[in-house]
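> Sequence plus predicted model, see below.
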Amino acid sequence: MLRFRPPSFEEKASEDTIIDADTGSTVIFDCKVTALRDKTVSWIRVSEDENLELLTVDLDTHTSDFRYRVDLAGENWKLALADAKVQDSGVYCCHVSTHPPMLRRYQLTVHPPSIKMSKEAFLETGETLSLKCAILHLHPGDVVPEMHWYRGNNTTSLDEIRGGVLIETDQLTLTSHLQVARLKVEDAGNYTCSLESPVQMKATTRVHVLQG
């Protein structure tokens, strides 16, 4: 007698699949189901208060949030979430309509963007100041990141008001390196690294310049 193989997940998992993502990135959830036959595959989001939100059924989208999209690649039902936000964090489930239902859980954490900067610096006159600034957990998408350096309460970029200033910014890694040559006592103060777009955030460190 011919026996049909029941649907099953291609990869066995006894615990939630952990997914970490940066703000603004596209998150991909993979759910590989073999021998599906006439059963359906749905993607469901579980809210913090345990309410269920139906996202997709087979290739049909059932949410008004246009950032969700489902594609079928072979036996892999791929759910894509574009422009991920911190509030998208939570539990997502791949549901197969067997009896009892098959369920694969994914725990998504979308990290908020943050800024990291060099610590307080102590230098002497004539030396070169070197400060580094990095934006973490941010995917800028199509927006060109804009980063500037300021000193004190001045709102004009440092390289526009003083000579001997070198600023190197890598827009792919969202890092910026500031160098100020031939330090003077009046160069002491608070130095601020500022991200102007796609979001606004800044960090400040104190620089001391002693008479050499």
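Ah, there it is. Numbering: from 1, shown residues only.
> Only C-alpha atoms from now on, for both contacts and neighbour counts.
Fine.
> for the nearest residue to Phe9 once chain neighbours are set aside, what are its contacts?
Among residues not flanking Phe9 along the chain, Val33 sits closest, at 4.6 Å (Cα to Cα, 6 or more residues apart in numbering). For Val33, the contact set (Cα atoms under 8 Å, 6 or more residues apart in numbering) comprises 7-10, 75-77.
> Include distance to Val165 and secondary structure when you put those into a markdown table, please.
Below are the contacts of Val33 laid out as a markdown table (distance: Cα to Cα, whole Å; DSSP: H, G, I helix; E, B strand; the rest coil):
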| residue | distance to Val165 | secondary structure |
| --- | --- | --- |
| Pro7 | 64 | coil |
| Ser8 | 61 | strand |
| Phe9 | 58 | strand |
| Glu10 | 57 | coil |
| Glu75 | 56 | coil |
| Asn76 | 52 | strand |
| Trp77 | 52 | strand |
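> take a look at this one as well, against the first:
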Amino acid sequence: MLGPGTWEPWFLLLVATLSIVIANQHHQFDNHSVHLHERTTTRKPRNESYFQDEPSLKLPPIRIPHLRHHHVTHWGPYFENVKNEDVSTGGVRHVAVHLGTTAMLDCRVAMLSDKTVMWMRRNGERVSLLTVAKNTYSSDLRYSLYFQYPNNWRLAISSVRREDHGLYVCQVNTHPPRMLTTNVTILAPEIRILDEAGHEVKDRYYKTGSGVELACIVRSSWRTIGNLVPTWLKNGAKIPDHVKIYHVNGSAEKLITRIYIESAAKSDSGEYTCSFDQHSTSLVHLHVLNGEKQAAVHHDQWNSGRTERPNRKTITVFLAILLSDLLAVIQK
């Protein structure tokens, strides 16, 4: 065991020994790196002469495949197709609506962002603003906007009338504006008044005491037609009690109702209307005449009984009837 004051020389000897060992290790490492560098830089490839004698090879250019970018066809709001309809090219959509029902006009706008949708009605050169966004700007309370999630700005027209037909425009306030036009057609029931011979009439003449029978025919593609009944009126009021009304069984698309007067009097003259669900109306003017105006009666019967152009024989017979009536008046 070392005594006091004897450890210092030993410590200095140990430090010197370690320094010599470390210096030798660094020297050997540096020599190894130099020899390795010389070998790698002076070594020639085994086939060096082959590569020097061969002409340079012409390699084909590297073909880089073209990247297939996704082409975005819509950079802003656009109208979505409905039922395979191409509504993006400015075409006109066609919608048929039954009279008296509620029309729902679709306008599906994708990628609307901060733009606004508005509905307008175009009637010739006149354009009427109906809605802007979800607000209604028409004084007609039948118009309203029903937004259907996620992007359908539906225009609703309640209690559709005949005059509601025409063009309706859904417009997005882009620059230039994008518009979708819808042409609305009103499907109204066809209603006609026929006489005893099955001919449509607007004016009908009868002798006093004659039997009168008129039929009201209603045709429609509206399937609920069978739940409704045509209504007869005389001069806008209820039909008199002596006028009989008969409802004939028709079909889902056809209704028939008849009126019958057994012995017509002058008081039965007037305007008779047949209405269907307050939307379709047809009328006939009924004239019951006394014997001194038989020519008018013959004229009406000739007109109602002939739908094609009269021939010479028919005209001759008619003139003979008029002449005989005129002679009878002169003889009186």
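Alright, I've got the coordinates. It should be emphasised that the depicted structure is a prediction, and the values quoted were computed from it without experimental measurement.
> how many neighbours does Ile22 of structure 2 have?
Using other Cα atoms under 10 Å, Ile22 of structure 2 is surrounded by 10 other residues.
> go on, Arg154 of structure 2?
For Arg154 of structure 2, using other Cα under 10 Å, the count is 20.
> returning to what we had before: what do we get in structure 2 for the residue nearest to Phe9 of structure 1?
Residue correspondence to structure 2 (TM-score structural alignment): Val33 of structure 1 is matched to Val109.
> in what helix or strand does Ile245 of structure 2 lie?
strand 244-251 (DSSP states H and E).
> Which helix or strand lies directly C-terminal to that strand?
Counting by DSSP H and E, what follows strand 244-251 of structure 2 is strand 254-261.
> Now do the helix or strand that that next one is followed by against strand 254-261, angle only.
Later in the chain than strand 254-261 of structure 2, the nearest helix or strand by DSSP H and E is strand 270-276. Counting by axes from the mean of the first three to the mean of the last three Cα atoms, to 10 degrees, strand 270-276 of structure 2 lies at 160 degrees to strand 254-261.
> Quick one: name whatever helix or strand follows strand 270-276 of structure 2.
According to DSSP H and E, the helix or strand after strand 270-276 of structure 2 is strand 280-289.
> Check which helices and strands that next one is in contact with.
strand 190-194, strand 203-207, strand 270-276 (3 or more Cα pairs under 8 Å, 6 or more residues apart in numbering; DSSP states H and E).
> Any chance of a markdown table for those, columns distance to Leu323 of structure 2 and mean neighbour count?
Formatted as a markdown table, those follow (distance: least, Cα to Cα, whole Å; neighbours: other Cα atoms under 10 Å):
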| stretch | distance to Leu323 of structure 2 | mean neighbour count |
| --- | --- | --- |
| strand 190-194 | 30 | 20 |
| strand 203-207 | 19 | 20 |
| strand 270-276 | 29 | 20 |
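> number of nearby residues for the residue nearest to Lys115 of structure 2 when sequence neighbours are not counted?
Ranked by Cα to Cα, 6+ apart and with sequence neighbours excluded, the top spatial neighbour of Lys115 of structure 2 is Asn173, at 6.1 Å. By other Cα under 10 Å, 15 other residues sit near Asn173 of structure 2.
> so who does Asn173 of structure 2 touch?
115-117 are the contacts of Asn173 of structure 2 under Cα under 8 Å, 6+ apart.
> longest single helix anywhere in structure 2?
Longest helix of structure 2, by residue count under DSSP state H: helix 7-42.
> coming back round to it: could you report the separation of the residue nearest to Phe9 of structure 1 from Ser197 of structure 1?
Counting by Cα to Cα, to the nearest Å, the separation of Val33 of structure 1 from Ser197 of structure 1 is 41 Å.
> cool, and Thr175 of structure 1?
According to Cα to Cα, Thr175 of structure 1 stands 14 Å off from Ser197 of structure 1.
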